[in-house]
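Output the structure for:
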Amino acid sequence: MRKLHAKSRLGCKVCKVRRVKCDETRPSCKRCSQTGRTCSFLADVPVLPPSIPSPPNSSSTESVPSATPSVVLEPLPNVRGPGSAHYKPAHSSLEERYGSLHLRLLYLFEHQPSEHMRLTHPGLDDLLQMMIKEAFRTPYVMDQVLAYSAALESVRDQNDREAQKLYAIEATRLQTRALTLYNNANPQASADTCLPMFIFTSLLAHHTLFDVLSDSKKDLGAVINGLARSIPVHRGLMAVAAACWSMFSPELQKQFLQTCLREPLDINITSDDECDSLKTRLKNSDLSVSSITIHLEAVELLQGLFDNERNAASLKQGNLAPLQDWLVGVSPEFVSCIQQRRPESLIILAFYGVMLHRASDYWFVGDLGKRLIHLINGQLGPAWEDWLAWPNGMVEYNKEAGEYA
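Here you go, the predicted structure:
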């Protein structure tokens, strides 16, 4: 006879069906984790709020812009692991209390950032203290801080797949909750809110790139969908950051700028022709005039960012801004071409992969650049290898072996 147990109304559904006692550990109870079952707690994620349509453009010259701009961000529908972001829980997880896992994540965020970032970014410790202080004041910042920490932990220990899975799921859950809190609060940029808003958008920008990195482990379609999904988010983040930046004191601006600088990139600062051959090939291609224009605009933007990267290297400076600037700057028409997998569009994306590759020492970028270029080579095949010669050379891609040196 099976041993009776005390009933738990808050236990997971799997344990209830199995008629065993649930310890109610989240995001996955111990019984389910130990037996390899998918705990129903993993699906306990807030419903994504509906997207808010942009107001129609007005040509009226009498309209007065708001002195306190507000940008509503839409959660990314990227859930790494079992469970659905569209599952409707019986209770609102926004009311959940923080547990021991979250205390651990907060400790790790403060004391164990990636070794690379601590070594290359002066003043990081002071910035972390500022972020934690704002996290205790602002709930959506706290959840994004914890989500960021969980995402980092999901890639830290490569030998513990179960822990990686748990942290990845919790990172997605916390990110979704942070975005929901932000959207519900609908903060207006002001002297009181600009700092937490800026911290939130900065962390979320990194986290969004990490989501694309996770997609890159699947296939090219997943990466393209992830990038396309991230572009409007990056645009919203940059709009918030720009609105808040002007409200910072010169001292605070200086602190952020010093922390964002990194060690100079080891690149050839005399070269200024990364995209010259690509522009020539596009001009001589069979694309329509309008399509050539769309593609050349994306290439010109990319070349300008390569130029800025070299200038920063010559000044012994560097930062991550170019990665976001290109995503924000490309036109919707070009994004549509990428989604259609037009060969010329994918090749431009491979050139952008070189820029990602140069930031591979950041944990949330990792080998995304290499993976992206590899997937594009596999999609296009030998017929386009001349077009891909430069990005392949930059990441030492061996086309015969189909791998990297």
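
Going by C-alpha atoms from here, please, whenever you check contacts or count neighbours.
Fine.

Check this protein and tell me which residue is nearest its centre.
For the chain, the residue sitting closest to the mean C-alpha position, by CA atoms, centre = their mean, is residue 208 at 1.3 Å.

sec struct for the residue nearest to that one when sequence neighbours are not counted, please.
Of all residues not flanking residue 208 in the chain, residue 230 sits nearest, at 6.5 Å (CA to CA, 6 or more residues apart in numbering). Classification of residue 230 by DSSP: H, G, I helix; E, B strand; the rest coil places it in helix.

picking that back up, can you tell me how far the residue nearest to the centre of the chain is from residue 363?
Distance, residue 208 to residue 363, by CA to CA, to the nearest Å: 12 Å.

again with residue 369
13 Å.

quick one: which of these two has more around it?
Using other CA atoms under 10 Å as the criterion, residue 369 and residue 363 rank with residue 369 on top: 25 against 20.

Now do the buried residues in the strand or helix carrying the more buried one.
Here residue 369 sits within helix 368-380, counting by DSSP states H and E. Across helix 368-380, burial judged by 16 or more other CA atoms under 10 Å covers 368-377, 380.

Equivalent analysis for stretch 308-323, please.
Under 16+ other CA under 10 Å, the buried positions of stretch 308-323 are 309-310, 312-314, 317-320, 322-323.

what two of those residues have the greatest distance between them?
314 and 323 (18.8 Å; CA to CA).

buried set for the helix or strand following the helix holding residue 369?
Counting by DSSP H and E, the element after helix 368-380 in chain order, helix or strand, is helix 389-394. Going by neighbour count (16+ other CA under 10 Å), the buried part of helix 389-394 is 390-392.

repeat for stretch 289-296
Applying a neighbour-count criterion of 16+ other CA under 10 Å, one finds 292, 294-296 buried in stretch 289-296.

Next, count neighbours for residue 298.
Every residue meeting other CA under 10 Å relative to residue 298 is counted, giving 20.

which stretches of this protein form strands?
Counting by DSSP state E, residue ranges of the strands within the chain are 397-398, 403-404.

For residue 128, give me its contacts.
109-110 (CA atoms under 8 Å, 6 or more residues apart in numbering).

these two touch, right, residue 105 and residue 150?
Yes. Between residue 105 and residue 150 there is a contact under CA atoms under 8 Å: 6.4 Å.

the more surrounded of the two?
Neighbours per residue, other CA under 10 Å: of residue 105 and residue 150, the larger number sits with residue 150, 29 against 22.

And the more buried one, how far from residue 101?
Distance from residue 150 to residue 101, by CA to CA: 9 Å.

Repeat that for residue 246.
36 Å.

likewise residue 193?
28 Å.

can you check residue 342 too?
Distance of residue 342 to residue 101, computed by CA to CA: 45 Å.

of these two, who's got more company?
Neighbour count, other CA under 10 Å: between residue 342 and residue 101, residue 101 has more, with 16 against 13.

where along the stretch 201-350 of the chain do the helices fall?
Listed in chain order, the helices of the stretch 201-350 of the chain (DSSP state H, counting those that start in this stretch) span 220-245, 250-260, 276-283, 289-314, 321-329, 332-339, 343-357.

to compare against the first, here's another:
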Amino acid sequence: MKLSIFISSAIFAATTLAAPRKRGLADRVQRRACARHLSAPAKIVHEGDITVGSNVSHAVQYSNNWAGAVLTAPPSGTTFNAASGQFTVPTASSAGGQAGSASIWVGIDGDTYGNAILQAGIDVSVGADGSQSYDSWYEWWPNDATDFSTGQFSFTAGDIISISITSTDSSDGITVLTNESTGQTVSQAVSAPSGSSTLGGQNAEWIVEDYENGGSLVPFANFGTVAFSSCVAGTADGQSVGTVGATVLEMKDSNGNVLTDVSLPSSSEVQVVYHFLQHVLLSPAQASLGRSPQLAHLLNQPLSPPQSSSPTSFTEFNGALGTIRTPAAELIPSAILPNRPTLNIADLELLHNYDTSTSYTLATIPALQNFLRLNVPRIAFSQPFLLHGILAISALHLAHFKKDLRSHYLTQAHHHYQLGLRIATPLLAVMNEYTSSALYLFSTMITTFTLGMGPRAGDFLLFGEHGLAEGLVLFRGMRSLLEYHPEILEKSDLAPMFSISIRQVLRQPSNDQHLESLRHCILESTTNFADVQVYLEALEKLSRSFPPNSTSGSRPSQTSPQTAFVWLWRLSDEFLSCLQKRDPIALVILAHFCVLLNDLGSLWCMKGWADHLLSEIHKSLGEEHRMWMNWPMEEIGWIPGT
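Model (predicted):
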């Protein structure tokens, strides 16, 4: 609910005092994608319950312009008179080859109380050429927003910004912005523009916004992740209130695509993640099957050959992990591969943790553990996106176990995850024998990252509000490419790993009596031959993930993540489509897969997923098909309603 327009470089540089912005769209496009105009209130598509954090339920709403969390009512007998929070300034990237912008702010009122908003925040913007720009501002809506000049307050990507909003009474307030990284602070007293726009003290919010200019939403920038921390709302009687009970706002575009993924990791945190892969690569229909237009096109194209085969096309150096052979820069377009940043102490800590701890948790087979610990980092040293993937997984691993530093490590995890994703995605278009191994490994890492973030409302891995989970989109896309071009891995660095996986795929199906019983139920109850074939193919592939001679209680010592997740790799698009439609038999088959997930429940990245999926499956089934999932429920020990 704020006003904004683009301003030119010359005008911005000449500004020495805070001033309302009232310039036109042409200037906006020339300078930055950060226009503020009157934003519509959050338009609710539908509501439900979302479980986030420690078994706390939050209402969820869908808006066309807001994403984040809102406290919709103060404690009984009082009002909100303060709101504060901090976050790390993200790096914006284009969400479709065009300029874009996003606002990040903290405010009082403007949701259920619509007369006014007292707010302050920043804009992060990206030009069509990738150039970055930033603004800071304050606003008492319905007045225009007012910029702080760069002399008053400056910041850049990676800086930590704290925002404090205080209303001294219903007509007066103070906004304070602090750059915790530089120590610079700016404050501004502000008053209500009229007697009809005073504060009610009914809402406090932490928001990432896509705002309007000229009645239309401006192009929304990919902001990566905004992790609000230290989120506190103050009340007139001296209470401090966290985000417990806040309403979660997700953003949807005009096509119904969900653009954000909001979670509340704790009572003082709000995390807003931009759905990069799904928004940029996939239409809604393609998202449900995990195939992008780019991938579909690539399936019919020959692989990009190396542009040079001479010895000078490589750089070699010897290190502790052996000789690293790096393809020449001309093999990878310079627009895709940015300059490598120098590793800092935080990165070295993450790399050390991966080598000494995280790598051992990603597999149960000793040979695979050694491969992940030794071979994968060696490959990553010549492919920066994979190195970012390693650091992201390591940071997420640390966030699970170092509770006092959870917010710190989550910020690092999302930072490296987004950087890796931005580099890896366009490389699919030029994938060849030099990038294929790293791209495949990166696809498995973002799958682990998705699982490690824990169950989310509306996300059930293979179906849900967002279609196929983001972490599985690239994973499934790599499968499609490799099925058409298996030769790229025949002599690759991944040969040792694939030799182990192939043995799992080719082994005899399990003779588990419960899977056989399900097979008979499918044959007896389904008359459509095509559907039967889809179901039985998925069930037969699932049976190969169960150990031979499988019996109750024997799996935990035999199941490995690779054995279980090879099923996700091999599933047909037709079966995924059935899941997205919540076809009852497909859901029952997925319920049986949950037995394997439960066997892996001791792994840090798998906790909670079996119960999360079973709960949604049970809720989606009628009484007849609920009987079919009795065995998974008994084996896991899951009770409806828990």
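
Could you report the TM-score for this superposition?
Taking TM-score structural alignment, normalised by the length of structure 1 as the basis, the two superposed chains have a TM-score of 0.67; 351 aligned residues with a CA RMSD of 4.8 Å.

re earlier: what's the helix holding residue 369 of structure 1 in contact with?
Taking CA under 8 Å, 6+ apart as the rule, helix 368-380 of structure 1 contacts 212-213, 216-217, 219-220, 223, 343, 346-347, 350, 352-357, 360, 385, 388, 391-392, 395, 397, 402-403.

hmm, try it at 6 Å
Here helix 368-380 of structure 1 makes contact (CA atoms under 6 Å, 6 or more residues apart in numbering) with 213, 220, 350, 353-354, 356-357.

before we move on, the earlier item: most tightly surrounded among the helices of the stretch 201-350 of structure 1?
The highest mean neighbour count among these, using mean count of other CA atoms under 10 Å, belongs to helix 343-357: a mean of 22.

Taking structure 2 as the reference, give the residue range that one aligns to.
Helix 343-357 of structure 1 corresponds to residues 584-598 in structure 2, going by TM-score structural alignment.

distance from the matching stretch to structure 1 after superposition?
By mean CA distance after the TM-score superposition for structure 1, the fitted stretch 584-598 of structure 2 averages 1.3 Å away from its aligned residues in structure 1.

centre of the chain versus that stretch, how much separation?
Centroid displacement of stretch 584-598 of structure 2 relative to its chain, using CA atoms, centre = their mean, to the nearest Å, is 24 Å.

check contacts around residue 280 of structure 1.
Contacts of residue 280 of structure 1 by CA under 6 Å, 6+ apart: none found.

aligned partner of it in structure 2?
Match for residue 280 of structure 1 (TM-score structural alignment): residue 520.

Over to residue 146 of structure 1?
Under the alignment (TM-score structural alignment), residue 146 of structure 1 pairs with residue 391 of structure 2.

hmm, back to that, between the helix holding residue 369 of structure 1 and helix 220-245, how big is the angle?
Counting by axes from the mean of the first three to the mean of the last three CA atoms, to 10 degrees, helix 368-380 of structure 1 lies at 140 degrees to helix 220-245.

In structure 2, what sits opposite residue 171 of structure 1 in the alignment?
Aligned counterpart of residue 171 of structure 1 in structure 2: residue 413 (TM-score structural alignment).

For burial, what's the neighbour tally of that match?
Neighbour number of residue 413 of structure 2 under other CA under 10 Å is 27.

Quick check: it touching residue 396?
Yes. Between residue 413 of structure 2 and residue 396 there is a contact at 5.5 Å, judged by CA atoms under 6 Å.

List the residues that contact the aligned residue in structure 2 for residue 23 of structure 1.
Residue 23 of structure 1 maps onto residue 181 in structure 2, with residues paired by TM-score structural alignment. Counting by CA under 6 Å, 6+ apart, residue 181 of structure 2 touches 159-160.

Contact partners for residue 241 of structure 1?
Residue 241 of structure 1 sits in contact with residue 198, where contact means CA under 6 Å, 6+ apart.

repeat that with 8 Å
Taking CA under 8 Å, 6+ apart, one finds 197-198, 201-202 in contact with residue 241 of structure 1.

Over to residue 402 of structure 1?
So residue 402 of structure 1 contacts residue 374 (CA under 8 Å, 6+ apart).

The same query, at a cut-off of 10 Å, please.
374-375, 377-378 (CA atoms under 10 Å, 6 or more residues apart in numbering).

same check, this time on residue 110 of structure 1
Contacts of residue 110 of structure 1 (CA under 10 Å, 6+ apart): 125, 127-129, 131-132, 145, 149.

Which of those residues are buried, as a ChimeraX select command?
Only the buried entries of those go into this ChimeraX selection, using 16+ other CA under 10 Å:
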select :127,128,131,132,145,149
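
Mind putting the contacts of residue 110 of structure 1 into CSV with distance to residue 19 of structure 1?
Converted to CSV, the contacts of residue 110 of structure 1 look like this (distance: CA to CA, whole Å):
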residue, distance to residue 19 of structure 1
125, 49
127, 49
128, 45
129, 46
131, 44
132, 42
145, 37
149, 35
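
Nearest to residue 331 of structure 1 among the contacts of residue 110 of structure 1?
Nearest to residue 331 of structure 1 among these, with distances taken as CA to CA, is residue 145, at 31.1 Å.

That closest one contacts residue 131, correct?
Yes. Residue 145 of structure 1 lies in contact with residue 131 (CA atoms under 10 Å); the separation is 8.0 Å.

what sits in contact with each of those two?
109-110, 199-200, 203.

and the two most separated of these?
110 and 200, at 15.8 Å, using CA to CA across those.

Residue 166 of structure 1 reaches residue 39, doesn't it?
No. When contacts are counted by CA under 10 Å, residue 166 of structure 1 is not listed as touching residue 39 (11.1 Å).

Mutual contacts of residue 413 and residue 396 of structure 2, please.
350, 449, 453.

ok, the second one - contacts?
Residue 449 of structure 2 is in contact with 389, 392-394, 396-397, 413-414, 417, 443, 470-471, 605, counting by CA under 10 Å, 6+ apart.

which neighbours do residue 105 and residue 150 of structure 1 share?
Joint contacts of residue 105 of structure 1 and residue 150 (CA under 10 Å, 6+ apart) are residue 167.

so what's in contact with residue 150 and residue 101 of structure 1 at the same time?
167, 170.

ok so, going back, pull up the aligned stretch in structure 2 for the helix holding residue 369 of structure 1.
Aligned using TM-score structural alignment, helix 368-380 of structure 1 spans residues 609-621 in structure 2.
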